[in-house]
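[1] Below: sequence and its predicted model.
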Amino acid sequence: MNLLHLPLITCLSITLSSALAASFDCQKANTPTEQAICANDDLSALDEQLSLTYRAHLGSPELDPGQLKKAQRSWLRNTRQRCEAADAISECLSDAYRERIEGLGPGTGADAQGHDWKKALRITHAAPGYDFLLDMQPCAEQTCEGPAYLGIQHTGSNEVAQAMYLPNVFLTRQENGEPLVNSARRYDYQGVINAGDFNFDGLPDFAVQNGNRGPYGGPSYDVFLFDVAHQRFIYSPELSALTLENLGFFDIDGKRKRLITFSKSGCCYHEMSEYVVEANQPIEVKREIEDAAGGSGNPEMVLLSTEELVNGKWKTTSSRQVPFKEMYGGQ
């Protein structure tokens, strides 16, 4: 299923304009902002999507509902309302809504018992001890994309222990039609759910592909860590950011307790970084750099160097030059 050889067939599994409507009664719209939202299907969908995201955040016990309500009122009053004075109110509102949804991130406190999971796609064997219910608009294509609810069950239980509202999920199916999970092959389709112990606390964590917003159109993820204090999964913006800044999902070195990322710039600069995780925060501690873009000062040589964080300061611990032809043959 290499991306270089297979066509990317994408089904917008929940088209916002058709599956979602405004979060308020459009028959009572009486402000320019409300009227603009009701007159535009995409804006109506964004309004409803923000409402669902916001409500899913209100149910998260690790968040302060008072602060969340205050921030939302401020956004409605200061950010959204300013669009009424814009020449292009629809464009202004679209940007404002997308930024707010992005800023909130996935909502981890959706109503688990009040949601109807009957049509959800069941994903088993992705994470030890858990099953997942992915509720998004049905799609038979190889890839599907759109908003979704995610239910988390303990294996063997029929009760949904936690529910999330995810503004966007990117699902890839295998040749047998089953969802692809636990796959992080670079330059290839990756798993809709990738699980592992990301913070090395001995408990399973997981990530959901939220699109292809990484470098060079690569996959990006929402990462969730199990929080012992609340006995539930919480969103990690810091680990999620690693997938936005690097090529695909990070590798996990359980023995050395390191997360490993890979990045590049064009054809001729590659960098592999290692992170330790302290208090759920990734801290970069090592870089291995392959620079064929002139870093050696000689176009026929490739500079290979290693940098490490030593006592809080970055130091070059090794450096050597290798002939270009030795590294890349006749390229």
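    Now that the structure is in, tell me what you want to look at. Numbers count the residues shown, from 1 in each chain.
[2] going forward, measure contacts and count neighbours with C-alpha atoms only.
    Fine.
[3] which residues of this structure fall in helices?
    16-19, 32-38, 41-58, 65-74, 89-104, 237-245, 324-328 (DSSP state H).
[4] Which of those helices sits closest to Gly146?
    helix 16-19 (7.9 Å; Cα to Cα).
[5] Excluding chain neighbours, what is closest to Gln281?
    Glu238 (6.5 Å; Cα to Cα, 6 or more residues apart in numbering).
[6] what's the answer for Ala36, then?
    Nearest non-adjacent residue to Ala36 (Cα to Cα, 6+ apart): Ser90, at 6.4 Å.
[7] Got another one to weigh against that:
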Amino acid sequence: MDQLMAMRAFTRVVETGSFTQAADSLNMPIATLSKLVKSLETHLEVRLLHRTTRRVVSTPEGEEYYEKALRVLIDIEDIDTSFRVTRSTPKGHLRIDVGGSTARDVLIPLLPDFMQRYPDIRIDLGVADRPVDLISGNVDCVIRGGPLNDSTLIARHIGDAEMVTCTTPDYLKKYGIPAYPEELRNGHRLISYLSPATGRPFPFRFRENGETQEISAPHYLGVNESNAHLAASVAGLGIIQTFAYSVKTHLKDGSMVEILQAWRPAAYPFHVVYPQNRHLTHRLRVFISWLGEVFPAGLKG
């Protein structure tokens, strides 16, 4: 038995909760991974996992072994990395998840620079506004906007995006220009961004003299994907509040107009997020460092 490989196989099964997903993430046949885990249990003379047709969970002994094995694997990675980093260029496969408008307007326009710097790194880009499970989804990192509530993740702040409230000139001709935020409650058509996780609309937020005000008037239209959210307003369906970087082209050519500029809400923070129990590979380290260098400029409206 290759004990080191068996430890890697076992820890990945615990993290993903699935033999199939663990095998895929390690690029090995599921039969090979299953044999490694079984050999490890035989070697230790203890059952590490409970297997059912629907899920895999650790036994109490498995939970204890996972914590100890993970520390060993991280120490080995640290030793290897300390020797490799100064002697080689980063290479391999990165799996990154990012929201729709952030991918289109910020990350993808910046990526040619990264891929020119690091030509041996291959990237799989998952683009969706819906939250992803980094462990079960076998994702290296996620670029997220807004507050972070998951304490099991490590987050690095990579910039702040300005928020704007806007609509089309034709809409303003038909419904009038609101002079202050409260007027949005009176006869205006709001296009709310719906949380992909909960389906609830995000309120329109405004800020004056350091104080935040929320407008939670019933929306005329709700959309749960950022590109479609913008498209609905460009089509003349109503008023949106969105990232300045997402609408800057439309504001520049006059197809959209910013309103209530004096009440712009606080800037929206963006982070790159990764699991705290997963070792940072050389390729992930350079990607995170690169994001910190270039992403703030990409977020500007």
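    Okay, I see it. Just so you know, these numbers come straight off a predicted model, no measurement behind them.
[8] TM-score for this pair?
    Remark: TM-score between the superposed chains equals 0.24 [TM-score structural alignment, normalised by the length of structure 2]; 136 aligned residues with a Cα RMSD of 7.1 Å.
[9] Surely Phe324 of structure 1 is in contact with Asp291?
    No - using Cα atoms under 8 Å, Phe324 of structure 1 makes no contact with Asp291, being 10.2 Å away.
[10] who touches both of those two?
    Val302 (Cα atoms under 8 Å, 6 or more residues apart in numbering).
[11] more crowded one of the two?
    When neighbours are counted by other Cα atoms under 10 Å, Asp291 comes out ahead of the other of Phe324 of structure 1 and Asp291, with 21 against 17.
[12] Grab the longest helix from structure 2 for me.
    helix 60-84.
[13] Buried ones in that helix, by neighbour count?
    Of the residues in helix 60-84 of structure 2, 62-63, 65-66, 69-70, 73, 81 count as buried by neighbour count, 16 or more other Cα atoms under 10 Å.
[14] now for the helix or strand following that helix, which elements pack on it?
    Sequence order places strand 92-98 as the next helix or strand after helix 60-84 of structure 2, per DSSP states H and E. Under the contact criterion of 3 or more Cα pairs under 8 Å, 6 or more residues apart in numbering; DSSP states H and E, strand 92-98 of structure 2 touches strand 121-127, strand 141-145, helix 282-298.
[15] elements contacting the second one?
    What that stands for is strand 141-145 of structure 2. Under the contact rule (3+ Cα pairs under 8 Å, 6+ apart), strand 141-145 of structure 2 is packed against strand 92-98, strand 268-275.
[16] Count residues in the vicinity of Tyr130 of structure 1, would you?
    17.
[17] Hmm, His154 and it touching each other?
    Yes - Tyr130 of structure 1 is within contact range of His154, at 4.6 Å (criterion: Cα under 8 Å).
[18] all strands for structure 2, in order.
    Under the criterion DSSP state E, structure 2 carries strands at the ranges 49-51, 56-58, 92-98, 121-127, 141-145, 153-161, 163-167, 191-193, 204-208, 211-215, 221-223, 240-243, 257-259, 268-275.
[19] How about the contacts made by Ala127 of structure 1?
    195-196, 204-206.
[20] quick revisit: okay if I get the helices of structure 1 as a markdown table plus distance to Glu271 of structure 1?
    A markdown table is the format used below for the helices of structure 1 (distance: least, Cα to Cα, whole Å):
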| stretch | distance to Glu271 of structure 1 |
| --- | --- |
| helix 16-19 | 38 |
| helix 32-38 | 45 |
| helix 41-58 | 35 |
| helix 65-74 | 38 |
| helix 89-104 | 28 |
| helix 237-245 | 12 |
| helix 324-328 | 15 |
